[in-house]
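A structural model of the following input is requested.
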Amino acid sequence: MRAIERTAKGVDERYRAATPLRGLLNKVFPDHWSFLLGEIALFSFIVLLLSGVFLTLFFDPSMREITYDGPYAALRGTSMSAAYESSLRLSFEVRGGLFIRQMHHWAALLFLAAIVVHMLRIFFTGAFRKPREANWVIGLLLFWLAFLAGFTGYSMIDDGLSGAGLRIAQAIVLSVPVAGSWLSAALFGGDFPGHLIVGRLYIVHVLLLPAALFALITVHVALVFVQKHTQWPGPGRTENNVVGERFVPRYALKQGGFFMAVFAVVSLTAGLFQINPVWLYGPYRASEVSAGSQPDWYVMFLDGAIRLMPSWQIYLGNYSIPPIFWPAVVLPGILTVAPMAYPWIEARRHRDRRRHNLLDRPRDNPARTGLGVMALSFFLICLISGGNDIIADKFHISLNAMTWAGRIGLLVVSPLAYYVTRRICLGLQQHDREVLAHGIETGIIRRLPDGGFVEVHQPLPPAEYAGWVVPKKMNRLGALAPAVKGFFVPVERKPERKPQPEKELTSR
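From the prediction side, this is the model:
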């Protein structure tokens, strides 16, 4: 112990490491389940890195033609690319290869899902406001980088399903006015599919995108440490403090246990549920496209938007803009730029330049919550439309009717979702105000002298509505102990004058 003490003292004397390290270890984090959504994304990314290193050792990113002679009898003797053959070898010949493949795929789906849900939590609670605008932008960039990482990951296998998706990607590139054909030739090294695309996707997937994701995640976590962590309003919580647990030891131990839980869930899912059985799709042939081809969920909403877009071809002289350009190029651009600019738009609209460390409840900002639900309904309609052919086939519905239902839904359901959500938020606010004014329902019924019945209400401390959580049940009254000291905003009321007895009026 003395040797360790002397070593630590020597390091501190030379590099002054104790002061910044002490600040790091004493960092306080609030404790709430909604804050774990970001940790799920971080931990699933770690699982992706670990499983991806294993897969890299056995995958051959080459499009050279070989004849399959492996244990899967259905494809034996079939001509295929080396990339697809190595995927089959990983699945059937490498010990634990199929398990790691499925673990990598499930972790990728969880990574994208956790990012989306985490961003929704940030949006609905207003955690993107000053001074966290940069972290909001980084979160959006993380989603699109993860989107590209997932697309390049399942595209480089060169099976029948991923090849169809790669063909759609080439059509999207070709739809870019003027430069589309040049971009496609540069990307594929000539005509589709060429002999270079798998190798290029491999480099992008295993080197460039992971490096960019790692860098942005590092900056994102560093900003969380540098800036104060957001927290929910409550007793003793203000815009200038953080109420929670120190980073070391309890919070760090809890995060370590949570990582093990995420790792266990991904492992269990990979072992029990099959995903992306590439041996069933066969090798990709440019002349063959199988029916019922759908991408992963985070790409399917763009596929649905493409299916819903009317066939409007726009001609400008010798050039034309195909219909696919609007949902596949313009729409992602809008979905990137508009959310990035929203923190500044909202701040300018409300003329709000203050620092915000306390979160909003979604009901307390009806307009923002309505916009979020409207965007979510737009996404879900596009997501369902991405599989409208499967739905039409299984439920015996007209595919044309499904397409028109999606188009009408985008124009009707999304604005309606905004209106309904806004009215619900206003109604919830009004209910909170009524509880503050009249008290909590106790369930005790009292009979009046005139024979009527009323329910007894437990009065609350005099307060006005300020966005705090208002207790609605009697078993929540224990949280009211510090109410007067900050849970509610006290209201100064003038003392009421005692009522004077009414004089009896008699008539002669």
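
contacts and neighbour counts: CA atoms only from here.
Noted.

The nearest residue to residue 30 once chain neighbours are set aside: neighbour count?
Among residues not flanking residue 30 along the chain, residue 244 sits closest, at 4.0 Å (C-alpha to C-alpha, 6 or more residues apart in numbering). Residue 244 sits with 16 neighbouring residues when counted by other C-alpha atoms under 10 Å.

ok, now how distant is residue 244 from residue 253?
Distance from residue 244 to residue 253, counting by C-alpha to C-alpha, to the nearest Å: 15 Å.

Now do the end-to-end distance for stretch 223-232.
Criterion C-alpha to C-alpha; first-to-last residue distance in stretch 223-232 is 19 Å.

Please work out which residues outside that stretch touch it.
24, 27, 29-30, 127, 131, 135, 237, 241-243, 356-360 (C-alpha atoms under 8 Å, 6 or more residues apart in numbering).

Ok, stretch 373-382 next?
Against stretch 373-382 from outside (C-alpha under 8 Å, 6+ apart): 300-305, 308, 406, 409-410, 413-418, 421.

Compute the distance between residue 487 and residue 459, please.
To residue 459, residue 487 is 15 Å away according to C-alpha to C-alpha.

and those two? which has more neighbours close in?
Using other C-alpha under 10 Å as the criterion, residue 487 and residue 459 rank with residue 487 on top: 21 against 13.

One more sequence to fold, the one below, so I can look at both together:
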Amino acid sequence: MHRPWSSLRARVFPDHWSLLFGQIAFYSFVMIVLSGVFLTVYYEPSVDHVVYDGPYAPLNGVGMSRALDSTMAITFEIRGGLLIRQIHHWSTLIMVAAITLHLLRLFFTGGFRRPRRLNWLVVFGLLIVTLGAALTGTSLPDDMASGMSLAVLDGVLQATPLIGTALSALLFGGDFPGNVIAWFYPLHVVVLPAVLIGLFVAGAVLALKRQPAQPSGPGRTEDNVVGRPAAVAAVKSIGLFCFVAGVAILMAATATINPVWLYGPADPANASAGVGPAWYLAFLDGSLRLAPGWEFVLWGKTFTVAVLLPVAICTLFLALVAFYPWIEERLTGDRRNHHLLERPRHNPTRTGIGVAGMTFYGVLWAAAAADTMALLFHLSVNSLIHLFQILLILGPPAAFLITRRICLGLQASDAQIATHGIETGQVVRLPSGGYIETHRPVDPYRRWRLLGPSTQNRALTAPAPSEEEPAERKA
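Below is the predicted model of the structure:
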């Protein structure tokens, strides 16, 4: 039996590629911190007005804030500044993607079940805090793209009944655009990184406190761990950090991202065509685009459904994601501890729910680019919006039903292979005159994997078909 808090050197860690997303997220965070320290030295979090007089000629003589001026100086005047800026940005995108994939892996394999429900909350908290850190970070350059994002945020706050005006005034320090950098800078540099460090530490403590979860397979039970010793896992982890750092540096050196010099300074009176939110926040913008433009007056106040409905739906969606482990446990009544991960096909209902959620998110995400798609493919924006509205309603239920049927079909196919063996394509004639197709026996490992941990004993003890007495189908 596994003993909590056993010696780290004596621990065994499962070895599977899908378990690396959490490490990738942490190592991306390390790259973010290292590059962020460099940027903090040269960045000026000030909205004081200056006139640009730097090496980038198209903006010479243009008025801007000190925040954008210092960002331009980092980009064009500090040696290696552009590379560090882009390492910081690309590492953020890698971190968001890794946490998202880690969350999906936990969901589809059942890695959130007891005793790991708190681990799920930690990973979900990492995603939300990372999104907040990314939003505050992209707003600091005070360029046109970040200014548009802040204008949308101000509009959402202003449309919130009763408290919207006060929230906007508190965030922006008065009328928009105010001095939002004075709020966002300490959040981005101190508060949110400290929260992320705390969440990473909490996740590590929870992981070391109990037996690690592992993919199911022969020889793996709820009471043992099959994998690599801690020393070997540590060496592989160091190699993974070098790989993540190398990928981030390579992307930063070869692919331009967030070219603030092309956007120019933020201006509340102007907007840049084709500039949208970052991909990880696009679902929020898409929800605003798909909401109907309804309004109603109550108690002398105007309530805008076009803002309230998206905010309510997105909040409910995130809340369901956060508390799904408790919801599933309540519905299924399964309160056992699980240390073996499931294949998605072995739980069709959960897999269908997951794909339905991804479809819901994907429709909102795609709707954020409806104007760009209409321009590129010469389509009507209104027609695209109506199409996405229909998909938002019909897409998730259809995805659930289709995915569930696919999982059930895969289960039936796996059971057929495990029971009768693998078709060889060789047809022989029996002495009685009939024809049969011979089947190749399935090895115990594959039979175990096909039938799943719930049928472990049956998979390992059932007689396998042999060449002499194959379990054949009549042709």
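
Take the contacts of stretch 373-382 of structure 1 and keep only those in helices.
300-305, 308, 406, 409-410, 413-418, 421 (DSSP state H).

Buried subset of the contacts of stretch 373-382 of structure 1 as a PyMOL selection?
Selection of buried members from the contacts of stretch 373-382 of structure 1 for PyMOL, criterion 16 or more other C-alpha atoms under 10 Å:
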select buried, resi 300+301+302+303+304+305+308+406+409+410+413+414+415+416+417+418+421
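
Would you agree residue 443 of structure 1 is in contact with residue 458?
No: assessed by C-alpha atoms under 8 Å, residue 443 of structure 1 is found out of contact with residue 458, at 10.0 Å.

Which part of structure 1 matches the longest strand along structure 2?
Ranked by residue count, the top strand of structure 2 under DSSP state E comes out as strand 422-429. The alignment of strand 422-429 of structure 2 onto structure 1 (TM-score structural alignment) covers residues 440-447.

Okay, helices next: where are they in the stretch 151-300 of structure 1?
For the stretch 151-300 of structure 1, helices defined by DSSP state H, counting those that start in this stretch occupy the ranges 160-174, 180-188, 197-203, 209-226, 252-272, 278-281, 297-308.

Just put the ones you listed in a markdown table and tack on distance to residue 469 of structure 1.
Shown next, in a markdown table, are the helices of the stretch 151-300 of structure 1 (distance: least, C-alpha to C-alpha, whole Å):
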| stretch | distance to residue 469 of structure 1 |
| --- | --- |
| helix 160-174 | 47 |
| helix 180-188 | 54 |
| helix 197-203 | 50 |
| helix 209-226 | 25 |
| helix 252-272 | 26 |
| helix 278-281 | 50 |
| helix 297-308 | 34 |
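
Of those, which is nearest residue 20 of structure 1?
Each of the helices of the stretch 151-300 of structure 1 was scored for nearness to residue 20 of structure 1 using C-alpha to C-alpha, and the closest is helix 209-226 (11.6 Å).

what span of structure 2 lines up against that closest one?
Residue span in structure 2 matched to helix 209-226 of structure 1, by TM-score structural alignment: 192-209.

same question, stretch 277-286 of structure 1
Going by TM-score structural alignment: stretch 277-286 of structure 1 matches residues 259-268.
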